[in-house]
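A.B. asks: Sequence and predicted structure, then a few things I'm wondering about:
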Amino acid sequence: MIELFRVRGIPVRIDAGWFVIFGLVTWSLASGYFPNVLPARSTASYWLHGALAAVLLFASVFLHELSHALAALDQDVPVGGITLHVFGGVSQLDAEPPTPRAEMLIAIVGPLTSFAIAGLCLALDRLLDGSAAFHAVASYLVVINLMVGVFNLVPGFPLDGGRILRAALWWWSGHLEHATRVASRCGTGVALVLIALGALRVLTGDLVGGVWLVLVGLFLQQAARSSWEVMRVRARLERLRVEDIMTQAPLVADMVAPLAEAGIALGAEKVVRPRDSAWTAFLKLGRTRGGRVAVVDGQALVGVVTQRDLQAALATNGAGPTDLARRAA
C-alpha cells in the first residue's frame, strides 16, 4: 500500500493491484478505443492517449470517493482513508452514519459527482474547438463516468445504491442491523447476476470481458457478506467496554508505563481507554500490525487488547470467533 497524500487529514493510498488495472485499462484504450476513433496515428500516440485517459479515469474515481469521504466528515463520521485498488476505489468509514439521512447523503454524493464529471466533460467536448484527440478523451470520460454513476446506483450493498437502499430501510424500520441484512442480501443477489452474466459472456467467446464480470461479482459477493458480518460484530462489541475484554497488564514487572512513554512507543492509533467501546479497540486492532492495542487509564498502562480477547468476547456474545483483524483492516 502506497500513501500518496492527504486531504483534510484523510490518507489517499494506492493498492498494488491498482497498477495492474491501470496497465490493463491503458492497454485496452491503446489497442482498441483510440485506433478506432483516431485512425492512422502512431502506436506511441495511442499508448500516450491511453495512459492519459486512464489517469483521468482514476482521477474521476478518486473524486467520486473523495466526495463520499468529505460528506462523511461533514456528518461527523470518521474516515480512515481512500484507497484506489484493482476494482476501482473505496472510502473507509470508521463508523456508521448516525442517521438514515446522513447515510443517504454520504451515499448519493458519489454517483452525483460522477454524473457532474460526465456533464463537465460533455460541455468541454461540445463547447471547445480542440483536437480530435481531445474530443476522443473527453467523449471517453463522458461515457465512463456515466457508467460508473449508473453502476454504483444498483441497489446492492455495499454499492452506493445499496447504501441508499439501506438508508431507506433504516428510516422505515428504525433498525440499522435489519436494514443492513436486507441490503447485503440484495448485494449478494447483484453479485450472483454479475457472475452469471460473466459466465455467459465467456461461453459466447468474450473471455476477457466475461472473466472480469465474474471477478467483479465475486468481489461484490465477498464485500456484501463481510459488510453484514462486520455489522453483527459491531452490534455486539458496541455493548462492551474495553475494560470488559482486555487482558490486564502483567504484574511481574510491578510497574506502570507513563502515558507519554506509551504514546511515543505505540502511537495514538495503538492506544484505547478502559471506558472506550470494544468496537473502538476492534477498529484500532485492524490497523495495528503488532496484533494488540494498549489500554491506558490516566497515566498508567493497565492492559492490552488482542485479537484473542476480541474473539473470546464475540464467542461469549454469540457471534463466534473470526479473523477480526483481517476484517477490520
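C.D. replies: Received, thanks.

A.B. asks: When you work out contacts or count neighbours from here on, use the C-alpha atoms and nothing else.
C.D. replies: OK.

A.B. asks: Confirm that C121 sits in a helix.
C.D. replies: Yes. According to DSSP: H, G, I helix; E, B strand; the rest coil, the state of C121 is that of a helix.

A.B. asks: count of neighbours near it?
C.D. replies: The criterion is other Cα atoms under 10 Å. On that basis, C121 has 21 neighbouring residues.

A.B. asks: In contact with it, which residues?
C.D. replies: A138, S139, L141, V142 (Cα atoms under 8 Å, 6 or more residues apart in numbering).

A.B. asks: isn't the third one right next to L57, touching?
C.D. replies: It stands for L141. Yes. L141 is within contact range of L57, at 6.7 Å (criterion: Cα atoms under 8 Å).

A.B. asks: Of those two, give the one with the bigger neighbour count.
C.D. replies: Neighbours around L141 and L57, counted as other Cα under 10 Å, are more numerous at L141. The numbers are 24 against 20.

A.B. asks: what comes up buried for the host helix or strand of L314?
C.D. replies: L314 belongs to helix 307-316 when assigned by DSSP states H and E. Under the neighbour-count criterion of 16 or more other Cα atoms under 10 Å, helix 307-316 has Q307, R308, D309, L310, Q311, A312, A313, L314 buried.

A.B. asks: For W228, which residues are in contact?
C.D. replies: When contacts are counted by Cα under 8 Å, 6+ apart, W228 touches T180, R181, S184.

A.B. asks: and for the helix holding L314, what are the contacting residues?
C.D. replies: Contacts of helix 307-316 with the rest of the structure, by Cα under 8 Å, 6+ apart, involve 233, 236-237, 245-247, 278, 282, 285, 291-292, 320-325.

A.B. asks: Kindly recompute the last result at 6 Å.
C.D. replies: By Cα atoms under 6 Å, 6 or more residues apart in numbering, the list of residues contacting helix 307-316 from outside reads I245, G320, P321.

A.B. asks: What about the second one, how many residues nearby?
C.D. replies: Burial of G320, expressed as a neighbour count using other Cα under 10 Å, amounts to 12.

A.B. asks: would it count as being in a strand?
C.D. replies: No. The assignment for G320 is coil, going by three-state DSSP, so no strand is present there.

A.B. asks: Please list all residues in contact with it.
C.D. replies: Each residue near G320 by Cα under 6 Å, 6+ apart is listed here: L314.

A.B. asks: Included below, for side-by-side comparison, is a second structure:
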Amino acid sequence: MTHSAPPTEGRTPAGGTGPDDDRAARPGLLMGRLLGVPIYVSPSWFLVAVLVTVMFEGQVHDVVTRPLSYLVAFTYAVLLYGSVFVHELSHAVTARAFGLPVRSVTLHILGGETSIEREAPTPGREFLIAFAGPLVNLVLAGLGLLLHATLPLPDVALLLIEALTFANLLVGVFNLLPGLPLDGGRLVRAIVWKATGRSRNGAIFAGWVGRAVAIGCLIAGAYLATYNTGEGGGIGWLALLWSALVASFIWVGATQAIRAERVRDRIPLLSARRLARRATLVTADVPLAEAIRRAQQDHAGAIVIADHDGKPLGLVNEKAVTATPEHRRPWISAGDLSRGIDDHLTLPADITGEDLIEALRRAPATEYLLVEPDGRVYGVLAVTDVDRAFAGV
C-alpha cells in the first residue's frame, strides 16, 4: 500500500506522446469516482480474490458447509480489499485536505496505490499524508478487537472479524516498515527532510532503507521456507514466493525513488535551446523525398511545414518518416505526414528546467516547435531527445 508522487517518479519527465496516453496509462478497470477521485481495480486483484477465497475457505468450512463456505470466503476477500481501499482513500482525503490533487486510487495484487499529482510542500504534510493509511488500518484492527471482546457474535461473523482484525493489523504494521515505497518510508523521508531541510536527502535515505527492507523480506521468506517442514512445508514455500514478490515490489519502488531524485537534479540543467534540432522549412506540397534531401543538405534533424511566407503550419512526424519506405517517399508529400501546430506545441526557445517539463506534460506530443522571441523558427524539440538527456540516471 503506497501513495505515489510526483509524476516524475519512476520515469523520465517528458510524459506521454499523444492524446491516447491517458487511456493507455489506466492502471485497471474504472469502478467509479469517489470525492472526484477515479477508483481503479487492477485485473490482478481478481487473481488475489480467488486465491484468498480458496485459502480462507478451509477455515470457513469448519463453520459453514459448502458451497456457502466459498461465498463467506469470497466475502472476506472483498472485505479485506475494502480495508485496503479505506487505507488508500485516507491518503487521498488527507492529500486533498492539503490542496494536493489526487490522480487516482488503484487496488492491485499487492494491495493498493494512491497517485498524487504533486509532492507535499512541507515535511509535516508529507508525514500526515503517509501516516493516514496505516493509522486507519490500526484503528480498524482496534475496532475488531473491541467487537470481538464485547459483542456476542455468530460463528461466521466472529471468523470474519478475527480475520479482518489480523489483516488490518498486518497491513498497518507492514506499511510502517521504514523504507520507500511503503508509507513508513514516507515517514522516514519526512523526518530526514525536516532534520536536513532538503526533501532530496529524505528520499535518498528512505530509498536506501527501502532496499534494505526488500532484502529483509526476502531473507524472512527464505527462513520460513527453510525451517517450515512437515505439514507446514508447503506454506513455507508459498511464503517464500510471496516474500519474493513483495521484496521485488519494494526494491523496484525504492530504486525508482532514488532515480527520481537524480532525475530532479538534472531538471534545472535542461535547456530547450541546447536540445533543439535544426529545422528545414518546406511547403506542404513538397515530396517527402525532396524534403528529406533538403534536411540532409541543411544538416537538419527535423522538417517543418510552412506557407510561402515562411509561417510554420505543421511538424513532420519523425516516426512516420522512418516508417515510410524509400520507394514511396517521392510520391508522398511532406504535408501528409505532418501534424498541425497549436499554441501548446509552440514553445519559446529559451524555456528551461521545470517550465520546460511542465510544458511537455501539459500538451503531450512527440515534437514541439521552438521559436525565438521575435517569432522566427529556431528549431524542433523532440521528446526522444529530452528522454535521452535522462538516460542512464
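C.D. replies: It's in. Here the structure is a predicted model, which means the values were calculated and not measured.

A.B. asks: Work out the TM-score between the chains.
C.D. replies: Scored by TM-score structural alignment, normalised by the length of the first structure, the superposition of the two chains gives a TM-score of 0.78; 296 aligned residues with a Cα RMSD of 3.2 Å.

A.B. asks: So which bit of the first structure is stretch 3-14 of the second structure matched to?
C.D. replies: Alignment note (TM-score structural alignment): stretch 3-14 of the second structure is unmatched in the first structure.

A.B. asks: which position in the first structure aligns with G216 of the second structure?
C.D. replies: G216 of the second structure is assigned V193 in the first structure as its aligned equivalent, the criterion being TM-score structural alignment.

A.B. asks: where's its match, which helix or strand?
C.D. replies: For V193 of the first structure, the element it lies in under DSSP H and E is helix 176-203.

A.B. asks: Could you pull out the buried residues of that helix?
C.D. replies: For helix 176-203 of the first structure, burial by neighbour count (16+ other Cα under 10 Å) applies to 176-192, 194-202.

A.B. asks: what do you get for stretch 16-33 of the first structure?
C.D. replies: Under the neighbour-count criterion of 16+ other Cα under 10 Å, stretch 16-33 of the first structure has W18, I21, F22, V25, T26, W27, L29, A30, Y33 buried.

A.B. asks: The fifth one: which element?
C.D. replies: When secondary structure is defined by DSSP H and E, T26 of the first structure falls within helix 16-28.

A.B. asks: what range in the second structure matches that helix?
C.D. replies: Residue span in the second structure matched to helix 16-28 of the first structure, by TM-score structural alignment: 43-55.

A.B. asks: now that stretch, how far from the chain's geometric center?
C.D. replies: If you compare the mean C-alpha spot of stretch 43-55 of the second structure with that of the full chain, they lie 23 Å apart, counting by Cα atoms, centre = their mean, to the nearest Å.

A.B. asks: And A225 of the second structure, what's its match in the first structure?
C.D. replies: Residue correspondence, TM-score structural alignment: A225 of the second structure in this structure matches V202 in the first structure.

A.B. asks: Distance check, that match against G210 of the first structure.
C.D. replies: With distances taken as Cα to Cα, to the nearest Å, V202 of the first structure is found 5 Å from G210 of the first structure.

A.B. asks: Near the equivalent of W212 of the first structure over in the second structure, how many other residues are there?
C.D. replies: Under the alignment defined by TM-score structural alignment, W212 of the first structure is paired with W242 of the second structure. With neighbours defined by other Cα under 10 Å, the count for W242 of the second structure comes to 16.

A.B. asks: which secondary structure element contains D254 of the first structure?
C.D. replies: Assignment of secondary structure by DSSP H and E places D254 of the first structure within no helix or strand.

A.B. asks: want to throw the contacts of helix 307-316 of the first structure into a markdown table with distance to A53 of the first structure?
C.D. replies: Formatted as a markdown table, those follow (distance: Cα to Cα, whole Å):
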| residue | distance to A53 of the first structure |
| --- | --- |
| I245 | 51 |
| G320 | 47 |
| P321 | 45 |
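
A.B. asks: Tell me the buried residues in the strand or helix carrying V304 of the second structure?
C.D. replies: Secondary-structure assignment from DSSP H and E places V304 of the second structure in strand 302-306. Neighbour-count burial for strand 302-306 of the second structure, counted by 16+ other Cα under 10 Å, picks out A302, I303, V304, I305, A306.

A.B. asks: give me every residue that touches the second one.
C.D. replies: Read that as I303 of the second structure. By Cα under 6 Å, 6+ apart, I303 of the second structure lies in contact with A279, T280, V316.

A.B. asks: ok, now with 8 Å
C.D. replies: Under the criterion of Cα under 8 Å, 6+ apart, the contact partners of I303 of the second structure comprise A279, T280, L281, V282, A291, I292, A295, L315, V316.

A.B. asks: Check the third one too.
C.D. replies: Taking Cα under 8 Å, 6+ apart, we find V304 of the second structure in contact with A279, T280, L281, V282, P312, L313, G314, L315, V316.

A.B. asks: What does it correspond to in the first structure?
C.D. replies: Per TM-score structural alignment, the equivalent position to V304 of the second structure in the first structure is L251.

A.B. asks: What is the neighbour count of L315 of the second structure?
C.D. replies: Residues near L315 of the second structure, counting by other Cα under 10 Å, number 26.

A.B. asks: That one should be in a strand, yeah?
C.D. replies: Yes. The assignment for L315 of the second structure by three-state DSSP puts it in a strand.

A.B. asks: Tell me how far it lies from A306 of the second structure.
C.D. replies: With the distance defined as Cα to Cα, L315 of the second structure ends up 9 Å from A306 of the second structure.

A.B. asks: How many neighbouring residues does the alignment partner in the second structure of D76 of the first structure have?
C.D. replies: With the correspondence set by TM-score structural alignment, D76 of the first structure lines up against G99 in the second structure. The local packing of G99 of the second structure (other Cα under 10 Å) involves 11 other residues.
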